[in-house]
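**Student:** Could you look at this predicted model? Sequence included:
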Amino acid sequence: MSAIKGFSEELFTADGHTFPIFRKGGGYGVILLHELPGLTSETVEFAEWLADRGFHVVMPLLFGRPLQSVTLGLLKAPFVCIRKEFNTLAAGKSSTITLPLRTLCRKIHMECGGPGVGAIGMCYTGGFVLAMMLEASLLAPVAAQPSLPLCRPEGLDVEPEALSFASGRRDTMSLLGLRFEGDALCPASRFKRLEASLQPAAESPVPRFHSVTVPGKAHSTLTLDYPTALKGGIDTREVVLQHLRKQLLDPPSPDIPLNRPDNCRKRYEHDI
């Protein structure tokens, strides 16, 4: 019995970490990392939105309980911030939780096939995808309002060497960034740093990093403040969807192996 209706549930263990993952949908894989309040109903609704559009969505439960309220998640935030798995303050250092998340990318890619997988980090987990770009199967990362490290406007929660490696990839991996214009937790200087750090592959028409800034003073571009983004004239979910489709559904370059997605479709076409 799954804790989230309509999703299958299983335990995932890798690199010394164990956590539940919730899965739904057929097609190529997309890993959705919940933000600081936890795996809320708003995040689940976004996952269902992606699954309805042809992707196999995988949600790891990184902290808190499934479907916990936003208020409860924020009240527990100080306890989350001191966990060793998460790097909250130090710049230039990735969280250890990104190690099993990279392994999860490989697992989902093997099961679902395609040229690679997508991964969406939001708020507290927004910067996790930066370290996950070390994994070759990750072709469509999304950093939505990355908020770590705290109190370091130009800081990034990833080692500079990891960004250099990502820039040196020979494929078309491309990072999408999303933020609200007036978001103090994700200042413009953070995206400027990413733009300067990530360079496209030689002769590639695909930018290594591109970003969308939404008018207004809000924070959660894809969940809690998604209606605010729509009022500002930008459908952020549609922007993410087009990014995933471009990176994962367009014909891959000849040197990227294309795995068969049949296993993922058959195993999870009927969600628990």
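**Tutor:** Ah, there it is. Numbering: from 1, shown residues only.
**Student:** drop to CA atoms for contacts and neighbour counts, all remaining ones
**Tutor:** OK.
**Student:** Tell me how far residue 212 lies from residue 237.
**Tutor:** Relative to residue 237, residue 212 is positioned 12 Å away (C-alpha to C-alpha, to the nearest Å).
**Student:** ok, and the spatially closest residue to residue 133 that is not a sequence neighbour, which helix or strand is that part of?
**Tutor:** Nearest residue to residue 133, sequence neighbours excluded (C-alpha to C-alpha, 6 or more residues apart in numbering): residue 166, at 6.1 Å. For residue 166, the enclosing helix or strand under DSSP states H and E is helix 160-167.
**Student:** this is the other structure I want to compare:
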Amino acid sequence: MSLGRQIGPEFQAFDFTHDRRTYEVFKGGSGPAVLVLHEIPGLHPGVIAFARRLIAAGYTVYLPSLFGRPGAPANGRESVHSILRVCVAREFTKLADRTSPVVGWLRALAASAYRECGGPGVGVVGMCFTGGFALATALEPSVVASVMSQPAMPAPIGQRGRAALGLDAEDLSTITARANDGLHVLGLRFTHDRGCPPERFETLRSTLGAAFEGIEIDSSPGNAAGIAPSAHSVLTVSLVDEPGHPTRVALDRVLAFLAEQLRS
């Protein structure tokens, strides 16, 4: 295990392999395990800052680098490179009713993290492109808390795509059963975010029932908080880290949600 110099000295980097897939993972902190799945373009400073909050709150954080350059800024150039990468990668399925192959790797990482850290279970936080992966990873029984921040995949094209969760029918059935048996899911989105349409949260509510809690932040034109209608990344790029701001309130709820599920 080597120092995770790309993102900070508090992280240790290691390679994790499962089913012939290998990704670099950065690990830091102590306490119950939380997997943080980065958004496009990759493990950018905003995602790393969120992970540091979790470390400060008393969690062992696992940051898998699925695409992009760890530590690189969240700018247009890095985003284009990452989008091109994920568009051709077979491990990331874009279909409305198919579970991405990378979920098998994430499930194995969650199981390994649970063996290492113990506690009530594992939390998973996904963002944007990986938002839906946070739910799919709950196919692993050790995952007890999933946070889906602006889940943007499958692509919201047509009514079916806007409402889809990106899960095989069998996997969706398993997740539904888990929601009836202790799994809790928290969703975050801005109301005018075209990348994460309201139909997706409607599907989550109808499928998961009381196990799903949705937070939808007003980003309509002229909203009281001055949030741009184009706002997308609740926990990172669009976060206004001021007490009382709607995005900070959402962040605080994420921390409380994880504490409720992982520290009981």
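**Tutor:** Cool, got the structure. Being a predicted model, the structure only gives us computed values, none of them experimental.
**Student:** re earlier: isn't the residue nearest to residue 133 of the first structure right up against residue 135?
**Tutor:** No. The criterion here is C-alpha atoms under 8 Å, and residue 166 of the first structure misses it with residue 135 at 9.1 Å.
**Student:** can you tell me which residue in the second structure aligns to residue 109 of the first structure?
**Tutor:** Using TM-score structural alignment as the criterion, residue 109 of the first structure maps onto residue 114 of the second structure.
**Student:** nope, residue 79 of the first structure is what I was after
**Tutor:** Using TM-score structural alignment, residue 79 of the first structure lines up with residue 85 in the second structure.
**Student:** Are we agreed that that match is in a strand?
**Tutor:** No. Going by DSSP: H, G, I helix; E, B strand; the rest coil, the assignment for residue 85 of the second structure is helix, not a strand.
**Student:** helices or strands up against the helix or strand the match of residue 109 of the first structure falls within?
**Tutor:** Assigning secondary structure by DSSP H and E places residue 114 of the second structure in helix 102-117. Where contact means 3 or more C-alpha pairs under 8 Å, 6 or more residues apart in numbering; DSSP states H and E, helix 102-117 of the second structure is packed against strand 12-18, strand 33-37, strand 122-127.
**Student:** Contacts only, for residue 12 of the first structure.
**Tutor:** Contacts of residue 12 of the first structure were listed using C-alpha atoms under 8 Å, 6 or more residues apart in numbering, and they are 18, 19, 20, 21.
**Student:** ok, back up a step: quick one: contacts for the residue mapped onto the residue nearest to residue 133 of the first structure from the second structure?
**Tutor:** Using TM-score structural alignment, the partner of residue 166 of the first structure in the second structure is residue 175. Residue 175 of the second structure makes contact with 135, 136, 138, 139 under the criterion C-alpha under 8 Å, 6+ apart.
**Student:** Apply 10 Å and report the result again.
**Tutor:** Residues near residue 175 of the second structure by C-alpha atoms under 10 Å, 6 or more residues apart in numbering: 135-141, 167, 169, 181, 183, 207-208.
**Student:** Residue 98 of the second structure: how many residues sit nearby?
**Tutor:** For residue 98 of the second structure, the neighbour count with other C-alpha atoms under 10 Å is 19.
**Student:** again but with residue 214 of the first structure, I slipped
**Tutor:** Neighbourhood size, residue 214 of the first structure [other C-alpha under 10 Å]: 24.
**Student:** what sits against it?
**Tutor:** Listed by C-alpha under 10 Å, 6+ apart, the contact set of residue 214 of the first structure reads 178-183, 221, 228-236.
**Student:** Map it onto the second structure.
**Tutor:** Matched by TM-score structural alignment, residue 214 of the first structure corresponds to residue 217 in the second structure.
**Student:** measure that match to residue 191 of the second structure for me?
**Tutor:** Counting by C-alpha to C-alpha, the gap from residue 217 of the second structure to residue 191 of the second structure is 6 Å.
**Student:** Need the residues touching each of the two.
**Tutor:** Taking C-alpha under 10 Å, 6+ apart as the contact rule, residue 217 of the second structure and residue 191 both touch residue 231.
**Student:** OK, contacts around the residue most central in space within the second structure?
**Tutor:** Computing the C-alpha centroid of the second structure and ranking residues by C-alpha atoms, centre = their mean puts residue 126 first, at 0.4 Å. Neighbour list for residue 126 of the second structure: 35-39, 132-135, 137, 146-151, 187 [criterion: C-alpha under 10 Å, 6+ apart].
**Student:** Could you list which of those residues belong to strands?
**Tutor:** Within the contacts of residue 126 of the second structure, residues falling in strands by DSSP state E are 35, 36, 37, 146, 147, 148, 149, 187.
**Student:** Could you export the residues you listed as TSV, including neighbour count and distance to residue 229 of the second structure?
**Tutor:** Below are these laid out as TSV (neighbours: other C-alpha atoms under 10 Å; distance: C-alpha to C-alpha, whole Å):
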residue	neighbour count	distance to residue 229 of the second structure
35	27	29
36	25	26
37	26	24
146	31	26
147	28	22
148	25	20
149	30	17
187	26	19
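**Student:** just those residues now: which is nearest residue 43 of the second structure?
**Tutor:** residue 37 (8.5 Å; C-alpha to C-alpha).
**Student:** hmm, back to that, next, format the helices and strands packed on helix 102-117 of the second structure as CSV and append distance to residue 198 of the second structure.
**Tutor:** Listed next are these as CSV, based on distance: least, C-alpha to C-alpha, whole Å:
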stretch, distance to residue 198 of the second structure
strand 12-18, 35
strand 33-37, 22
strand 122-127, 16
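**Student:** and the gap between the aligned residue in the second structure for residue 52 of the first structure and residue 49 of the second structure?
**Tutor:** Counting by TM-score structural alignment, residue 52 of the first structure lines up with residue 56 in the second structure. As for residue 56 of the second structure, its distance to residue 49 of the second structure is 11 Å (criterion: C-alpha to C-alpha).
**Student:** Would you mind telling me which of those two has more residues around it?
**Tutor:** residue 49 (14 against 11).
**Student:** Point me to the helix or strand that includes the more buried one.
**Tutor:** For residue 49 of the second structure, the host element (DSSP H and E) is helix 45-56.
**Student:** which helices and strands sit right next to that helix?
**Tutor:** Applying 3 or more C-alpha pairs under 10 Å, 6 or more residues apart in numbering; DSSP states H and E, one finds that helix 45-56 of the second structure contacts strand 21-29, strand 33-37, strand 60-65, helix 246-262.
**Student:** Give me the mean distance between that helix and the first structure.
**Tutor:** With mean C-alpha distance after the TM-score superposition for the first structure, helix 45-56 of the second structure departs from the first structure by a mean of 0.6 Å once superposed.
**Student:** Sweet, I'm off.
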